[in-house]
Every structure is written in C-alpha cells, then in structure tokens.
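S.K.: the sequence and its predicted three-dimensional model are supplied below.
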Amino acid sequence: MLINPVKERMQAGEAALGLSVRLARSPDIARIAKATGHDFLFIDVQHSIFNLETIIGIAHTALAIGVAPVVRVRSVDDPDVSLLLDNGVSGIVFPDVNSAEEARRAVGRCRFPPIGGRSVSGGYPQFDYRSMPIAEAVPALDRATLVVCMIETAQGLAALEEIAAVPGVDVIHVGANDLLVSLGKPGRFDDPAVTEAMDRAIAAAEKHGIHAGCGGNRDVARQAAAIRRGVRFVTTQTDIGFLTAAASQWTTGLRKALAEPGT
C-alpha cells in the first residue's frame, strides 16, 4: 500500500509542514527536511531552475525516508506533470489557478481515467519497480497522489469555491504573497483580505471534503493562527530563508560577542 505522509497527516486532522526547496540540488535536502520535522518537500520549479534528473534524485530519497516529494510546476499546462508523477513525485502544486476549468485541466494531468487523462506506465519507483497489476497500481497511485491548486490572484479568489468543488483536487492553497500583490496590497500579510481568503478556503475545503493550505506567509505566529483556524497544508520557509536566517544570527552573535569587553 502506498502512503502519502501529507495526505495521512491531513486526514488525521493535523497540519502537514513543507520545506520549500529553491536552492538545494542534493537529495540530502530530503534528510534535512525529515530531521527538522517536515512532512514534505515543496520543490519550486516555478521560481527556480531544476532539471528533471535532479528533481527525481531528490524525490527518490524523500520517498525512501517517508517524506513526500511535491513539485510546484510552472502552470496547469506544464507538460512535465505526468513525467514527474511517473518517476516518483508524490504530488503536484499548480500555481495561479484562476477558474474551475483550469482546476479541471490540472486534475486531468494528475489523475487516471475516468477523472483525468493520465497515461499508464509500468515499473513505477513508488513500488520499487516491482511488477504490479495495473488494476492495483492505478488506484493505489491515484490515492497517493496529491493535487494542489493555488489561489494567487483576484480572479482565482473570486472562483475559489468553484475550484474547490472540482473532483480530484486535494488542497485549495492560498498563496498570500502573490494574492496580496494582485489585490494591490503587497506585503500586508495582516490585512483582513488574507484572513478572509483563508477563511473562505477553509470553509470551501470542509464543504467538499478536501483541505486548505497556506503559503508565502513566512511568520510562525501567522502560520500557527492559520492552522488553528483549520489550515492543514503549510509551507514553513524556503531553504534559502532558513540558511540565511541561521547564518545571519550566527555572525551577528559572534560579532556582538567579540565587541564585548573582555572577550
């Protein structure tokens, strides 16, 4: 049986935490994610340059240690979606989903018939390349595959409820950064518009038996507040953000210590 740790945690009513990957190219980032309490990797192909072999190398390590490798692709029409899923990726995040029709296109790339149009392959790494009857492999892969639709524009926000109602969507994910820019309020993460968008996503997700997500909001208190309200899919911070924050804290502390008398 395939188990997606993100789906498992969300279905248990808990928040799944993801490490956004923009800098790392080594599969060891999966081990760091696990060691730091993350449930999934959010490999960001929309904003960073990755080749396919690098993504799959990371994905295979993540699969082996119980961390879900999730990829944010470039759009609902990204041609690499099925290729990524066939080779070990556990979920796809689609940015800028602005309508139910776009959500259906996203689902179509990820789900097998009759819901979608994903092509059947063989020798899936999810099964360690064991020979599996198609009648068993297809439903198992469908159950374990995560489909995330991001709401990042005023247009997408207007269609949020319709997008959440599309069969095959697992998460309706509010991208706070881009959404605020779209609304003419860049960087105003405490603006009521963000809270309202999250509450609408939570309500729509509950209505349709799926989950709400929160991204782009890089603040522990705000993330905790969103989780308490019902968000279950959260990206904590990027690898770049974690590295620069820790490095800056260290050098600042060291220079402060050296400036103190008697040190």
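M.R.: Nice, thanks for sending it over. Residues are numbered from 1 along each chain as shown.

S.K.: could you use CA atoms for every contact and neighbour count after this?
M.R.: OK.

S.K.: ok, and what's touching stretch 202-220?
M.R.: 10, 160-161, 164-165, 169-178, 189, 198, 201, 223, 226, 229-237 (C-alpha atoms under 8 Å, 6 or more residues apart in numbering).

S.K.: what does stretch 159-175 give?
M.R.: Under C-alpha under 8 Å, 6+ apart, the answer for stretch 159-175 is 98-100, 103-104, 107, 111, 115, 146-152, 197-198, 200-201, 204-205, 208, 210-217, 233.

S.K.: got another, please set it beside the one above:
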Amino acid sequence: MLGKLPQLLRENRVALGAWVTIANPEVVEMLSLNGFDWLLFDMEHAPLDYQVLEYMLMAVRGDATPLVRVPFNDPVYVKRVLDLGVAGILFPLINSAEDAKLAVKSTRYPPKGIRGVGPRRAAGYGLERDEYFRRADEVLVIVQIETQEAVRNAEEILSVEGVNAFFIGPNDLSFSYGRSSWKEEPVRQAIEMLADISKSTGVPGGMYCADDETLRFALNLGFKLLALGSDYRFLMAGTRDRLRRAQALLRETGAV
C-alpha cells in the first residue's frame, strides 16, 4: 500500500494530502476517490483506535498513500500499526536525533531495527510475504517538528539515516513559542529556518495548510508534503457554504 507518495518525494514534487479524523470507512473512501496523494489517519488527537483503523484502511481507493500519526514514539504501537499495512508513520514530538533514531529503528526489522515480525494484513495475510519483507524498509518515516527544542535540533534530527521527511505542526509550534499563529515572530522565522535546513539536508518538509495563505507560504518555502485540511473541516466548510448560499437565495427571492 505504498501508493504514489514515495515516488513524489523522490522526485521532489508537491504531494497534497488530507487528515482523517472521523472513524468511518466511507469518509476514507470519499477522500481517496477525490484524488489526494496521501491520507493521514490521526491516532494522536482523533478518536481512532487500532481495530477501527484496520477497517478504515480497507476503504482506501486508488493510489492514495495511507499514513498514520501514532500517539507517541513507541516501538510497540508502531509495530502494530505497520502490521496493518500502512505506508508510513508520522511521529509526533520528535525533539532530538535520539528520538528520530528510535523512530527509524521502530519501523525496521532486525538487524537494522527492532520491529517484531508478524505483518499479517501488511503481507497479504501470508500471500505476499516475500514481497513485503523485500520492501519493508521502504516504510516512510516522517518526523514532526513542533517544539522549540526540535527547531534547535532540527539539523541533527534530519541528518538521521532513514528519516524521509519532516512535518511542521503550526499550532503546536506556535504554542511552544507562546504565540497563537505561525504568522507571528519568532514562529515564522523558525519555520523559514526549517525550510533552509530542508534544502541543505535534502529532506522534504511539510506543513498543515488549512487555508490558502498558509498554503502559499509553504509553497514559497519549498515544502512538499502539504495537508489541505481534515475531513471534519471539509464537512463544516461545505455545510456552511451551502447554507449561506441557500439563505442568500431565500432573501433574494423574498421567501424568508
């Protein structure tokens, strides 16, 4: 289930994705049918558990790449999620090179890492076992930079072998600096510095872009892994827009 994201990252191309937070396979199916390059299942903040995740992964259509943000950097949790067949892991709160090394080791089988062997669904329930083990090291490791400490250590973090990309959580990073938005200093400056480190290390960067201003900012910095929003945001925005237009039409026609 690698999908198109690994190739897009290798080719240094922009990859557009969406956050999945609603525990419903139909939501996953609709998002993947709309052409996103990747979908991220959020197990850190959303009410998604392990069993629900398995059903939701079955609903991914086309070549959208399924990623999971785990709740914490824990080898056991990572192992269980990878056994379901996801293509990559987003690790939250990576603050040091040691954190990043543990993340990478958690996704690799011995002797390169510490992942236990028992892939189950990931290996086609045994039908694709050899092929899966041959490509197991292609699992994407994406580290989240979301604290001042992580920014200070970013060059060392991104120099860890096996880290494929990093992702900025603008809200957490802003709060880490005592600010409420990435638009404020010194948060904006920190993000620009991370963009420079991305270029110097060759590790693609990403950012959550809930609006066009944030998306333009991220694109201008050269970030490639861009989330356009989440399922519930899309639902709320579409609902509000349709209701506003209907209410305007009621006023226009005098039907109010």
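M.R.: Noted; the coordinates are in hand. Quantities reported herein were computed from a predicted structural model and do not represent experimental measurements.

S.K.: work out the TM-score between the chains.
M.R.: Scored by TM-score structural alignment, normalised by the length of the second structure, the superposition of the two chains gives a TM-score of 0.90; 255 aligned residues with a C-alpha RMSD of 2.1 Å.

S.K.: drop anything exposed from the contacts of stretch 159-175 of the first structure.
M.R.: Using 16 or more other C-alpha atoms under 10 Å as the burial test, the contacts of stretch 159-175 of the first structure include 98-100, 103-104, 107, 111, 146-152, 197-198, 200-201, 204-205, 210-217, 233 as buried.

S.K.: how about the helices in the stretch 1-150 of the first structure?
M.R.: Here the stretch 1-150 of the first structure has its helices, by DSSP state H, counting those that start in this stretch, at 5-11, 28-35, 52-65, 81-86, 100-110, 134-144.

S.K.: which part of the second structure matches the fifth one?
M.R.: The one in question is helix 100-110 of the first structure. Mapped onto the second structure using TM-score structural alignment, helix 100-110 of the first structure covers residues 97-107.

S.K.: so the aligned residue in the first structure for Val163 of the second structure is in which element?
M.R.: For Val163 of the second structure, the aligned position in the first structure is occupied by Val169, per TM-score structural alignment. In the assignment (DSSP states H and E), Val169 of the first structure maps to no helix and no strand.

S.K.: contact partners for Asp137 of the second structure?
M.R.: Thr107, Arg108, Tyr109.

S.K.: need the counterpart of it in the first structure.
M.R.: So Asp137 of the second structure corresponds to Asp142, using TM-score structural alignment.

S.K.: same thing with Leu228 of the second structure?
M.R.: So, by TM-score structural alignment, Leu228 of the second structure is matched to Thr236.

S.K.: verify the contact between its match and Gly18 for me.
M.R.: Yes: applying C-alpha atoms under 8 Å, one finds Thr236 of the first structure in contact with Gly18, separated by 6.0 Å.

S.K.: and the two? which has more neighbours close in?
M.R.: Counted by other C-alpha atoms under 10 Å, Thr236 of the first structure and Gly18 do not tie: Gly18 has more neighbours, with 27 against 23.

S.K.: just put the contacts of Asp137 of the second structure in JSON lines and tack on distance to Arg245 of the second structure.
M.R.: Shown next, in JSON lines, are the contacts of Asp137 of the second structure (distance: C-alpha to C-alpha, whole Å):
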{"residue": "Thr107", "distance to Arg245 of the second structure": "48"}
{"residue": "Arg108", "distance to Arg245 of the second structure": "51"}
{"residue": "Tyr109", "distance to Arg245 of the second structure": "54"}
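
S.K.: let me know the closest of those residues to Ala64 of the second structure.
M.R.: Taking C-alpha to C-alpha as the measure, Ala64 of the second structure lies nearest Thr107 of those, at 20.4 Å.

S.K.: please tell me how far the residue lying closest to that closest one once chain neighbours are set aside sits from Ala23 of the second structure.
M.R.: Nearest non-adjacent residue to Thr107 of the second structure, counting by C-alpha to C-alpha, 6 or more residues apart in numbering: Arg115, 5.9 Å away. Arg115 of the second structure is 27 Å from Ala23 of the second structure, where distance means C-alpha to C-alpha, to the nearest Å.

S.K.: which one's more surrounded, these two?
M.R.: The neighbour comparison of Arg115 of the second structure against Ala23 (other C-alpha under 10 Å) goes to Arg115, with 21 against 17.

S.K.: what are the buried residues along stretch 178-196 of the first structure?
M.R.: Going by 16+ other C-alpha under 10 Å, stretch 178-196 of the first structure has these buried residues: Asp178, Leu179, Leu180, Phe189, Ala193, Val194, Thr195.

S.K.: mind checking which of those land in helices?
M.R.: Judged by DSSP state H, helices contain the following of those: Asp178, Leu179, Leu180, Ala193, Val194, Thr195.
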